[in-house]
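Peer 1: how would this look folded up:
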Amino acid sequence: MNTIELRKKELGNLYPEPTINEQVLNRFWEEALKAYGDKPLHMVSQPDATPYPYMEVSKVTYHGYDDTPIHAWYITRAKPSSDEKPRPCIVTFPGYSGDRGLPERYAHWLMLGYTVFAVDVRGQGGETGNLLPLDSGVVKGWVTQGITDIRRSYYMAVVMDAVRAVDAASQQPGVDPKKIAVVGGSQGGGLSLLAGALNPKVAAIVADIPNMCRMDYGILHSVSSLNEIAQYIKRHPEQLDQILEHLSYFDMLNLAPRIQVPVMVSVGWKDMVCMPETIYAAYNRMKAAKEIRDYPFSGHEVNEYQKREGVLFLERIFNGNRTW
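Peer 2: Presented below is the predicted three-dimensional model:
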């Protein structure tokens, strides 16, 4: 057995203990989801100009966790026929500090005949603000906001924003509500997993190099957003246990068994942001149909090969055995 095979075996046998009681976790999320289940989205949609004649774009806003207006693109092919069947929808979330970008970023999904609902993450690089109260100090970045008060925390807000993004996408014209996939990389991969675990409207998940997996390990080792939490704890060591408990409610290590739909995950073995020890810890606890793509020589990146793998995975889910 060579070194690559040994490493694969090690990762495949990685089963750290959950960091929260499953009943406590499920009860919390059932109450949170019920509280927001009947809250209106207050959705507003207006056409947006595009230089691409075969693309129609609408700028959509919907209310997130705390009535923060969340901005999104709804993108579809231009001038569909009146008798056209509803189409699958790809809901996408950006990586940390990023934004939803320009609509043409998602042209490959339109080429497959899909629609796209591309969402900002509050407060980061896009148009979306953040109405959460800033009750205490934070470390540079966003994720330590409200980290000791779960119902006023940044993680609670962005997760519920993502859950409600799926609800908003399901109401767009031309969308097949039974064929909604959540897709993203890094932060976007983590939010895709969380949305898939918490919103039953999700039919498939592609989570590339996902964050928010085995978060206690991440705050010890990661060099990106979870390091912000490490720096916060460095300043406030007396809050360590409280913060670890807080993170456990959003950790895919704990939420993985809730996923009940097909999921593809990718992992770069040289990734120091979303390390394989975190991703495999969550992946190994998933009970749904699942696939993983290993890239032993990749870091924190999603290469073209993996982008195509994600496309082929969703084609199998939504269009049977179509091959290319």
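Peer 1: C-alpha only now, for contacts and for neighbours.
Peer 2: Fine.
Peer 1: Is residue 163 in a helix, a strand, or coil?
Peer 2: With DSSP: H, G, I helix; E, B strand; the rest coil as the basis, the three-state label of residue 163 is helix.
Peer 1: Please give me every residue in contact with the residue nearest to it when sequence neighbours are not counted.
Peer 2: Distances taken as Cα to Cα, 6 or more residues apart in numbering place residue 195 nearest to residue 163, at 5.0 Å, with adjacent residues excluded. Residue 195 makes contact with 159, 162-163, 166, 182, 202, according to Cα atoms under 8 Å, 6 or more residues apart in numbering.
Peer 1: Is residue 195 inside a helix or a strand, and which specific one?
Peer 2: Per DSSP states H and E: residue 195 is located in helix 187-198.
Peer 1: Quick check: what element follows that helix along the chain?
Peer 2: Scanning forward in sequence from helix 187-198 by DSSP H and E, the next helix or strand is strand 204-208.
Peer 1: Mind giving me the packing neighbours of that following strand?
Peer 2: Contacts defined by 3 or more Cα pairs under 8 Å, 6 or more residues apart in numbering; DSSP states H and E place strand 204-208 against strand 175-185, helix 187-198, strand 263-268, helix 304-319.
Peer 1: contacting residues around residue 191?
Peer 2: 93, 159, 162, 184, 212.
Peer 1: And stretch 18-25, end to end?
Peer 2: Start-to-end span of stretch 18-25 (Cα to Cα, to the nearest Å) is 11 Å.
Peer 1: now it, how far from the centre of its chain.
Peer 2: Computed by Cα atoms, centre = their mean, to the nearest Å, the chain-centroid distance of stretch 18-25 equals 21 Å.
Peer 1: Next, the second sequence, to be compared with the first:
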Amino acid sequence: MPQFDMPLERLREYRPELAVPGDLADFWSATLAETREHDLAATFEPAGNGLALIETFDVRFAGFGGHEIRGWLHLPAHRTGPLPAVVEYLGYGGGRGLAHERTLYAQAGYAHFVMDTRGQGSGWSAGDTPDPDAAGLPQQPGMMTRGVLDPREYYYRRVFTDAVRAVEAVRSHPEVDARRVAVTGGSQGGGISLAVAGLVDDLAGVATDVPFLCDFPRATTLVDTDPYSEIARYLKVHRDHVDRVFATLSYFDGAILGRRAVAPALFSVGLVDDITPPSTVFAAYNHYAADKSIEVYPFSGHEAGSQLHEVAKLRWLAERLA
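Peer 2: Next comes the predicted model:
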């Protein structure tokens, strides 16, 4: 597939004028305050993983609405002193999987927390967390239009709040250094990472790969691939909902929430990516408020730098979590 978006020199300057909700700060402050009325109640139960060098714990904590959210915490088996931590959020449709599946950051010597994504986990990796607050309104199959007519009911309000609580949960573990916590993820996980960067003001770093959930107005009109096309298909039927839908999405746009961030960030982008178009990634990058850098992979799609970029991320995290 050829490069289809703007030339790189234009991408580096692309800063779209996005409609920022006037009550954005109040909306998220109230959401998190409401959630924190529920005891975090984080528990860490040993779980067998078949690995000799990593210990895994089955994690449960109270997310949005006090709902139980699952996760894995991986720790190096041989460790001394409190560890820096990396919280990982997952791509669209995936769940936390099995206990041995995602352990890269524990192999690098960190506490590695993998958050299950509510209501997902039947696409490419299994999940264990339901979404009890799923709105009963009509939606396009998938998650993108679940509750999309009202920001208070929208699916990602619950997910982003869960993600903030995941940071709080890992910080509550006695073997984690609460001052040195970074977040990461690819695609949907990258978008969640950007949201958390805008909602948690004392992270050590944010490594966001090909972030999804950014610059919704451009993404939904530029590509016809899922998941963005779920929104387009919904609006093709609900023709009178366009303004309401994009008003809701503005509360969850990584290119908007990232303007609130203070943690340093590492982005990645593939210039042949028709899932998260390059311009939408650069929209988030160019609007990101804190220190930042971006790795550009000209001939890569949604995989971006893949294993090569993992090397770059490990090097970058080592500098921030030392």
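Peer 1: if we can go back for a sec, buried ones in the helix holding residue 195 of structure 1?
Peer 2: For helix 187-198 of structure 1, a neighbour-count test (16 or more other Cα atoms under 10 Å) marks 187-198 as buried.
Peer 1: what's the average distance of that helix to structure 2?
Peer 2: When structure 2 is overlaid, helix 187-198 of structure 1 sits 0.7 Å from its aligned residues on average, using mean Cα distance after the TM-score superposition for structure 1.
Peer 1: Just give me the residue closest to the centre of structure 1.
Peer 2: Geometric centre of structure 1, nearest residue: residue 191, 1.9 Å, by Cα atoms, centre = their mean.
Peer 1: Quick check: the gap between that residue and residue 174 of structure 1.
Peer 2: On the measure of Cα to Cα, residue 191 of structure 1 and residue 174 of structure 1 end up 24 Å apart.
Peer 1: Please name the nearest non-neighbouring residue to the alignment partner in structure 2 of residue 224 of structure 1.
Peer 2: Under the alignment (TM-score structural alignment), residue 224 of structure 1 maps onto residue 226 of structure 2. Nearest non-adjacent residue to residue 226 of structure 2, counting by Cα to Cα, 6+ apart: residue 275, 6.9 Å away.
Peer 1: wouldn't residue 163 of structure 1 be in contact with residue 198 here?
Peer 2: Yes. Counting by Cα atoms under 8 Å, residue 198 is a contact partner of residue 163 of structure 1 at 6.8 Å.
Peer 1: which element is residue 26 of structure 2 on?
Peer 2: Using DSSP H and E, residue 26 of structure 2 sits in helix 24-35.
Peer 1: typed the wrong thing, it's residue 217 of structure 2
Peer 2: Per DSSP H and E: helix 216-222 holds residue 217 of structure 2.
Peer 1: and what of residue 166 of structure 1?
Peer 2: Using DSSP H and E, residue 166 of structure 1 sits in helix 154-170.
Peer 1: before we move on, what about residue 105 of structure 2?
Peer 2: helix 104-107.
Peer 1: in structure 1, what residues pair with that helix?
Peer 2: The aligned range for helix 104-107 of structure 2 is 108-111, by TM-score structural alignment.
Peer 1: list the buried ones in that stretch?
Peer 2: Quick answer for stretch 108-111 of structure 1 (16+ other Cα under 10 Å): 109-110.
Peer 1: Over to stretch 312-322 of structure 2?
Peer 2: Of the residues in stretch 312-322 of structure 2, those buried by neighbour count under the rule 16+ other Cα under 10 Å are 313, 317, 321.
Peer 1: residues near residue 174 of structure 1, how many?
Peer 2: 17 (other Cα atoms under 10 Å).
Peer 1: Quick check: it vs residue 183 of structure 1, distance?
Peer 2: In terms of Cα to Cα, residue 174 of structure 1 sits 19 Å off from residue 183 of structure 1.
Peer 1: same check, this time on residue 277 of structure 1
Peer 2: To residue 183 of structure 1, residue 277 of structure 1 is 21 Å away according to Cα to Cα.
Peer 1: if we can go back for a sec, what's the farthest-apart pair in the contacts of residue 195 of structure 1?
Peer 2: For the contacts of residue 195 of structure 1, the maximum inter-member distance is 14.3 Å, found between 159 and 202 (Cα to Cα).
Peer 1: neighbour-wise, which of these two wins?
Peer 2: More neighbours surround residue 202 than the other of residue 159 of structure 1 and residue 202, with 28 against 21 (other Cα under 10 Å).
Peer 1: ok, back up a step: from the chain's centroid, how far away is the helix holding residue 195 of structure 1?
Peer 2: 3 Å.
Peer 1: Turn the contacts of residue 195 of structure 1 into CSV, including distance to residue 297 of structure 1.
Peer 2: Below are these laid out as CSV (distance: Cα to Cα, whole Å):
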residue, distance to residue 297 of structure 1
159, 31
162, 31
163, 33
166, 34
182, 26
202, 31
